[in-house]
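>>> Give the three-dimensional model of this entry:
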Amino acid sequence: MIRIGCSGWNYRHWRGVFYPDRLPVKRWFDHYAAHFDTVEVNASFYRLPEASTLAKWRDQATPGFCYAIKAPRFITHMRKLKDCDESMAEFLGRARNLGERLGPILYQLPPRWRFDRDRLERFLDLLPADLTHVFEFREPSWLEPEVLALLDSRGIGFCAHDMPGLATQRGAAGTTAYVRFHGASGKYWGRYSEEALAGWAEWMRAEEAKGRTVWAYFNNDIHAHAISDAKALRRLIEEL
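Predicted structure coming up:
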């Protein structure tokens, strides 16, 4: 299974480019879901959504649609995975309001925080096995075989990404392959070439053949490049 979407859907600068000029904002999600079967929610990184909001997202989704949801920065950046039992219980409890529409949970760790195996292992113990968990690293010491092996042994996914200055290797772990495209020309902007996307399409098909589910999200929302690139990548995958 390969799912491709964008990192969010509520971008006002997409009006007139992706969303028709006269389409009300309250119908933007319906328009997005008519084109894609998944979306990555970044708003939860800054503020934990209310349970009622998540339930509303669940109910508005079309059959088969899935949300990837980003863990709060309080857990990943402020606490740096330490003493998070109560915070994780609250976050996951709310996330479960998405029901069958809940896809991967993304834990983006901060830059300038070096690999801490003991803290990571203790945090992994908090993660329920019935949910899909993925880690995105922004510091080079986490991008070592030891870390990927640890994630793989726990069935936890690794996020490959191309954040300028912090890009990772093209890799996967556990049962899940996950890719974030942050922009071909700079942070959150720039179209990807057909050649670049073709290489990723082949890699994703290879990971799917290994039995992994594959999720890919475009975060280059400026000028709605994410929409065009997500459609182009999906076409290339379908052609393989």
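
>>> from here on, contacts and neighbour counts on C-alpha atoms
Fine.

>>> what ranges do the helices span in this protein?
28-33, 43-46, 51-60, 73, 85-95, 117-124, 145-153, 194-209, 225-239 (DSSP state H).

>>> Flag every buried residue along stretch 48-67.
By 16 or more other Cα atoms under 10 Å, the buried positions in stretch 48-67 come out as 48, 51, 54, 55, 57, 58, 61, 65, 66, 67.

>>> Next, count neighbours for the closest residue to residue 70 other than its chain neighbours.
Nearest residue to residue 70, sequence neighbours excluded (Cα to Cα, 6 or more residues apart in numbering): residue 106, at 4.6 Å. When neighbours are defined as other Cα atoms under 10 Å, residue 106 has 24 of them.

>>> list the contacts for residue 106?
Contact analysis of residue 106 by Cα atoms under 8 Å, 6 or more residues apart in numbering lists 68, 69, 70, 71, 133, 134, 135, 136.

>>> doesn't residue 108 make contact with the fourth one?
Looking back up the chat, that one is residue 71. Yes - using Cα atoms under 8 Å, residue 71 is in contact with residue 108, at 7.5 Å.

>>> So those two - more neighbours on which side?
residue 71 (26 against 20).

>>> That one: what's it in contact with?
Per Cα under 8 Å, 6+ apart, neighbours of residue 71: 44, 45, 91, 105, 106, 107, 108.

>>> do residue 179 as well
Per Cα under 8 Å, 6+ apart, neighbours of residue 179: 159, 160, 161, 215, 216, 217.

>>> Let's see that with 10 Å instead.
4, 136, 158-162, 170-172, 200, 204, 214-218 (Cα atoms under 10 Å, 6 or more residues apart in numbering).

>>> before we move on, what about residue 112?
138, 139, 140, 141.

>>> Ok, residue 188 next?
Here residue 188 is in contact with 163, 164, 181, 182, 218, 219, 220, 221, 222, 223, 225, 226 (criterion: Cα under 10 Å, 6+ apart).

>>> Just the closest of the residues you listed to residue 38, please.
Proximity to residue 38 was ranked across these by Cα to Cα; first place goes to residue 218, at 11.3 Å.

>>> Now show me the structure for the sequence below, then we'll compare the two:
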Amino acid sequence: MGRQDDRVHRVAADEGDLRFAPGHDDAEAGPDGDARRPCHRRSARDVRRQHRHGPLLERKELGSSRRRRVRRRFADADHRGRREDHRAERHGDGPSDERERSHPGRQARARDAERDERRLRRERRSRRVDHTRPRDAEALGAEEGGLALTVVRVGTCSWADEALSKHFYPPKLPARERLAWYAEHFDTVEVDSTYYRLPNESMVEGWAERTPPGFTMHVKAFGLMTRHPVKVEVLPEDLRAAMPVDERGRVDRPPRELRAEVFRRFLEALDPLRRAGKLGGILFQLPSYVVFKESSFEYVEWAKEQLGRDEMLVEFRHRSWLDEDNRAETLAFLERIGATYVTVDAPKSESAKNLVPTVPAVTSPTAYVRFHGRNLATWNKRGGSAAERFDYLYSEGELAEWVPTLEELAGRAQQAFALFNNNATAQDPDNPLATISQAATNAFQLRTLLA
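The predicted structure follows:
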């Protein structure tokens, strides 16, 4: 997916035999940060047909009676699934009678009503608190004389990447025992392998069994849930036949009811963590081609509805969400729907659209920060891998600069997390003959600085 290396590495057995590319984090934009666009675009006539008759069936790909039967089987998975991906377009569909649709007065009134509705939605999203100031103290458990102390819990993104497996765990430690050993040193982790393939319940049960009480696992959403390109063969077999596919074998704009079914299966597989009280948030890392616009807001809100009571963590990968003109509306929107904003530390660039500015903020009772490293030279390197993108060892001074900000974020929240996604190896600064895991080393350093 995206710019990832062609070589595919297998996650260690303790992470459930999911497959992911080196670096375990997607790299979906081209070297200049431009977005990839879906291969097929539908005409206005197709959109109208879809609105009247349900999901559009492409004859060349989906015309078989088998595909229609499979689609009908999932059509009732969620009553919200019948809402289309482009709900904003519905307002312009108008009556079915052609003469009424063509009436200029009715067209003008419909356009005015749609414009007014968009304006009201923008106003509702913006009519919120200043996210650069502390949230309501009483709601977040403040004690008399100041906010209650919230400890920043530090961990890594994945416990089974190559750098950790080779340079963090004791030599010859069986793969199945790595998570338990990790949990002796950190009390939180982010599971990123679930982005590449849906988890299964037995695998998740093993995670719950091998971690102690109080341990928190955040889980990255499967790519289809965040509108990333996904190869159809990674889906469960019974879902493949119903999915529209582009010429590269990737799922292409699936109907809403099928996407809802993917959500349902993903969340169902997490039940063991949920029952054990160890499930943290579901990380929605949006691709760089999901930009600040009405349909994007609508999709994020729909996705939040699918999660039910589970926490939604939202990370943006296009700078339009957090530029000076839009950030207040973006943060207010997340607060309104009850989603957690993910603050990121990443390279700084004025030109790359897939690099967002670092905007520390809290939109829910959870403060969440991801450290991606600051390797600007490799972030959009042509032909580079995701592993190269996140190849960066923070200095102790760079981490120390974050301490006041993390403490401030924690002061506004009931819980706070800092996760390291720099996943390569590096030379040990204290021992030139030794090799270390960047993520684990920086996580230990930051935790010491916060103590």
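
>>> Tell me how the two chains score on TM-score.
Scored against TM-score structural alignment, normalised by the length of the first structure, the superposed chains reach a TM-score of 0.90; 237 aligned residues with a Cα RMSD of 2.1 Å.

>>> still on that earlier bit, could you pick out the buried ones from the contacts of residue 179 of the first structure?
4, 136, 158-162, 171-172, 200, 204, 214-218.

>>> first vs last residue of stretch 302-320 of the second structure, how far apart are they?
20 Å (Cα to Cα, to the nearest Å).

>>> sorry, back to before: most widely separated two among the contacts of residue 112 of the first structure?
So, those by Cα to Cα: farthest apart are 138 and 141, at 9.1 Å.

>>> follow-up on the earlier one: the residue nearest to residue 70 of the first structure -> the second structure?
The alignment partner of residue 106 of the first structure in the second structure, by TM-score structural alignment, is residue 283.

>>> Include distance to residue 84 of the first structure when you put the contacts of residue 71 of the first structure into TSV, please.
TSV is the format used below for these (distance: Cα to Cα, whole Å):
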residue	distance to residue 84 of the first structure
44	16
45	15
91	10
105	16
106	16
107	13
108	15
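
>>> now, which of the residues you listed sits nearest residue 19 of the first structure?
The closest of the contacts of residue 71 of the first structure, once distances to residue 19 of the first structure are taken by Cα to Cα, is residue 44, at 23.3 Å.

>>> need the contact list for the closest one.
Contacts of residue 44 of the first structure (Cα under 10 Å, 6+ apart): 50, 69, 70, 71, 72, 73, 91, 95.

>>> Show me which of those are buried.
By 16+ other Cα under 10 Å, the contacts of residue 44 of the first structure give 69, 70, 71, 72, 73, 91, 95 as buried.

>>> What lines up with residue 150 of the first structure in the second structure?
Checking TM-score structural alignment: residue 150 of the first structure goes with residue 333.

>>> which ones are touching its match?
121-128, 297, 300-301, 327, 339, 363.

>>> and the gap between it and residue 20 of the second structure?
32 Å.

>>> Once you drop chain neighbours, what's closest to residue 29 of the first structure?
Residue 29 of the first structure sits nearest to residue 9 (Cα to Cα, 6+ apart), 6.7 Å away.

>>> Can you tell me what the one you found aligns to in the second structure?
So, by TM-score structural alignment, residue 9 of the first structure is matched to residue 159.

>>> For the stretch 201-350 of the second structure, which segments are assigned as strands?
216-220, 279-285, 311-315, 340-345 (DSSP state E, counting those that start in this stretch).

>>> about what we covered before: which pair in the buried ones among the contacts of residue 44 of the first structure has the greatest spatial separation?
73 and 95 (15.0 Å).

>>> Go ahead and confirm residue 101 of the second structure touches residue 109.
No - at 11.5 Å, residue 101 of the second structure does not count as touching residue 109 under the criterion of Cα atoms under 10 Å.

>>> in the first structure, what residues pair with the helix or strand containing residue 110 of the second structure?
Residue 110 of the second structure is part of helix 104-126, with elements assigned from DSSP states H and E. With the alignment judged by TM-score structural alignment, no segment of the first structure is matched to helix 104-126 of the second structure.

>>> Only the buried residues of that helix, if you could.
107, 110, 114, 122, 125, 126.

>>> Going by distance to residue 179 of the second structure, which of those residues wins?
Scanning the buried residues of helix 104-126 of the second structure for proximity to residue 179 of the second structure, where the rule is Cα to Cα, the winner is residue 125, at 40.5 Å.

>>> Which residue, other than its chain neighbours, is closest to that closest one?
Residue 125 of the second structure sits nearest to residue 333 (Cα to Cα, 6+ apart), 4.6 Å away.

>>> What are the buried residues along the helix or strand encompassing residue 47 of the second structure?
Taking DSSP H and E as the criterion, residue 47 of the second structure maps to helix 44-53. Buried residues in helix 44-53 of the second structure, counted by 16+ other Cα under 10 Å: 47, 48, 50, 51.

>>> Dump those residues into a markdown table; add distance to residue 367 of the second structure as well.
Shown next, in a markdown table, are the buried residues of helix 44-53 of the second structure (distance: Cα to Cα, whole Å):
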| residue | distance to residue 367 of the second structure |
| --- | --- |
| 47 | 40 |
| 48 | 42 |
| 50 | 40 |
| 51 | 39 |
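
>>> Count the neighbours of residue 134 of the first structure for me.
Neighbours around residue 134 of the first structure, by other Cα under 10 Å: 24.

>>> Also residue 162 of the second structure?
Neighbour number of residue 162 of the second structure under other Cα under 10 Å is 19.
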